[in-house]
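Visitor: Pasting a predicted model and its sequence here:
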Amino acid sequence: MSVVNLSPALKSLLEAALCEHYSAPVSIQRVTPLEGGLTNRCLRIDDSQGGRFVWRPRSQVSDAFAISRSREAAAQSLAATYQLASVPVCQLSEGLLVPWLEGESLDPHSAESQAILIDLLVRIHSMEGRLDTQDVRTQCQHYEQQLTLAKQQTLKQLRDRRQWQLPTDPLAPVVCHMDLGSYNAVIQPNGEPCVLDWEYARLGSACLDIALFCRANGYTPAQVVSDYCALRCIEGSAPVRQAVEAWLPFADYLALCWYEVGATLYGLSTYQEQAQRLYRQLAGMDES
């Protein structure tokens, strides 16, 4: 695994934050890139106290994906009060430092993991706190602006042809994670689940978040909504399921724009392939 050299100024800032965290002298011993994470390009930091942390930088890439580290820090701090996340160590203008979490990943295809993930989704939606809001159309527009004019025109033609209408939600706005997949949750050594990666969290539509959750984990609304409503003591799941199904095209279009931005930034064929698949699906060229 390659080793990363932090700038002296950033290294000094992070060591000062860690000294305050430990209330003891500490130095950064090793910095290595984490695998995956297109939008984050995060780094793992090992220190002289034996601790491990994750540095989540602000960068041109995070700006392209409309990621605010201060918004992320607020969301994760809120989740930490509900024992759903770790408490951030510090938030700087350069990025966010959070604890490294040991644990086992979840298998989205197992019934046990599905139950855990739905319970986590309900717990997130039950949190009370003040977070920023952002309309899904605004987020899509930001992504579109990162693309070439030709690509923007192609997407506009798709929107004009499909003419999607925003659904009417039967549920009040809630705190949404917006990316709750099995890849963003771990079972800690104490047996408790913990949620990672709060960079897209905001106050928004519960039904959109359920739609994104279904897509992220390969679930259908029928698999999720009944259990979700039961856990939230919502009588009558049919209106919720209908709203979630109506949000699916918006969830897919948001993912399409996200993959297009990723392909533009990094030229990764896998992201371009995903974007093409979603485009065909939304254009009605595929049955899926």
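Guide: Ah, there it is. All figures in this text were calculated on a predicted structure; none of them were measured in a lab.
Visitor: Every contact and neighbour count from this point should use C-alpha atoms.
Guide: Noted.
Visitor: Let me see the ranges of the helices in the stretch 151-288 of the chain.
Guide: Along the stretch 151-288 of the chain, counting by DSSP state H, counting those that start in this stretch, helices occupy 206-217, 221-231, 238-266, 269-282.
Visitor: Run the angle between the shortest one and helix 238-266 for me.
Guide: Right, helix 221-231. Taking axes from the mean of the first three to the mean of the last three Cα atoms, to 10 degrees, one finds helix 221-231 and helix 238-266 inclined to each other by 120 degrees.
Visitor: Give the buried residues for helix 221-231.
Guide: Across helix 221-231, burial judged by 16 or more other Cα atoms under 10 Å covers 221, 224-229.
Visitor: Direction-wise, compare it with helix 206-217 and give the angle.
Guide: Going by the same axes, to 10 degrees, helix 221-231 makes 130 degrees with helix 206-217.
Visitor: so which of the buried residues of helix 221-231 comes closest to residue 263?
Guide: Residue 263 lies nearest to residue 221 out of those, by Cα to Cα, at 28.9 Å.
Visitor: try it against this one:
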Amino acid sequence: MAIFSWSEAKLLDTSLSSLDGYFSDPPIRAQTLTGGLTNRCWKLVLVDGTEYVWRPITPITKAFFISRHEEYQVLSAIERLGIGPSPIVVNDLGLLVEWIAGDTLYEGLELDDLLKTLISVHLVNTKRLPLQPFCFTARVDHYWLQLDAIHKTETCTQIYQEWRIPPSIPSVDLSLCHFDLGGYNLVRSHEGIKVIDWEYAALADPRLDLTLTISAARVSVTEAVQTYCQLRGIHDVQPWLKGVEAWLPRSRMMAMLWYLLAHQLWGDEIYLDEAEVLCRTFCS
């Protein structure tokens, strides 16, 4: 992570200039953050030690269907619950949120703690959350239509076409879903575990969110679903287990398209490698 003066940072990222009217005194330093895949964000430090994260709007965020204004709405809705960073200000160039100090939980996170955190997201009252319900087909079509011919191999095309429609399963109430809840987006702070990077959050089937979390954690589907239901007080596990199993190939296809698009945009071979790994899961 490189550290710059405020004036230097604004030359590198002109969106930072939109904050000049917000700060009475400019930050004393700005630091690039490299942890996120989609977000190329900045950590800003004020003279009094207060720390923020600037999450800009870029062609990359637009390519991945990310809205900083919706992210601001989500963070505002959950602020009083203390499970995520507080939103500070949003404008046409990005979103400023508080910096959560602590240790990122890449390893050593118990399954119970992971699922309890996920449940705390799913139990958020969504009545006053001005979000449109997540449309799976629209999202994967959005990714697919941006891919060039090189990335639309015959195998990838077949996988996309086969799995682009949501599963026909008994419905459950829509929940606030994070859609990227893994240890890499959890921080153990002095107030407990906090969830960061809410840019993909949406109102959706919580079983899809659970599927994505299970895949990221690389744990047993049956064990994770049973534990989730037990922790949430759900007695009829079968609709949840069948739902996760139905979403599993679709979530893998969506992730495959995400990595293909990431490779197209950034050219980093690691994204293509991840897409090919997911592609092979269908072939096997």
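Guide: Received it, and whenever you're ready, just let me know what you need. From a predicted model like this one, the values you see are computed outputs, not experimental measurements.
Visitor: picking up where we left off before, could you dump the helices of the stretch 151-288 of the first structure to CSV with distance to residue 121 of the first structure?
Guide: Listed next are the helices of the stretch 151-288 of the first structure as CSV, based on distance: least, Cα to Cα, whole Å:
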stretch, distance to residue 121 of the first structure
helix 206-217, 8
helix 221-231, 8
helix 238-266, 14
helix 269-282, 25
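Visitor: from these, which stretch is densest packed?
Guide: helix 206-217 (a mean of 24; mean count of other Cα atoms under 10 Å).
Visitor: Show me the contact partners of it.
Guide: 108, 125, 169, 171-182, 219-221, 224-225, 240, 243-245, 247-248, 251-252 (Cα atoms under 8 Å, 6 or more residues apart in numbering).
Visitor: Residue 8 of the first structure versus residue 245 of the first structure, what's the distance?
Guide: Using Cα to Cα, to the nearest Å, residue 245 of the first structure is found at 50 Å from residue 8 of the first structure.
Visitor: nope, residue 154 of the first structure is what I was after
Guide: 45 Å.
Visitor: So for the two, which sits in the more crowded spot?
Guide: The neighbour count for residue 154 of the first structure versus residue 8, taken as other Cα atoms under 10 Å, is higher for residue 154 (13 against 9).
Visitor: and residue 233 of the first structure, how many neighbours?
Guide: Residue 233 of the first structure, neighbours per other Cα under 10 Å, totals 10.
Visitor: Next one: the residue positioned nearest the centre of the first structure from residue 236 of the first structure, what distance?
Guide: Centroid-nearest residue in the first structure: residue 179, 3.4 Å away (criterion: Cα atoms, centre = their mean). The gap separating residue 179 of the first structure from residue 236 of the first structure is 26 Å, by Cα to Cα.
Visitor: Equivalent analysis for residue 225 of the first structure, please.
Guide: Applying Cα to Cα, the value for residue 225 of the first structure to residue 236 of the first structure is 10 Å.
Visitor: Could you do residue 252 of the first structure as well?
Guide: Distance from residue 252 of the first structure to residue 236 of the first structure, by Cα to Cα: 26 Å.
Visitor: Can you tell me, leaving aside adjacent residues, what's nearest to residue 227 of the second structure?
Guide: Closest residue to residue 227 of the second structure apart from its sequence neighbours, by Cα to Cα, 6 or more residues apart in numbering: residue 112 at 7.3 Å.
Visitor: ok, that neighbour - how many residues close by?
Guide: 13.
Visitor: host element of it?
Guide: helix 111-122 (DSSP states H and E).
Visitor: got the angle between the helix or strand following that helix and helix 206-217?
Guide: As assigned by DSSP H and E, the chain's next helix or strand after helix 111-122 of the second structure is helix 136-146. On the basis of the same axes, to 10 degrees, helix 136-146 of the second structure is oriented at 50 degrees to helix 206-217.
Visitor: what's helix 136-146 of the second structure in contact with?
Guide: 63-65, 164-166, 254, 257-258, 261.
Visitor: Perfect, that will be all.
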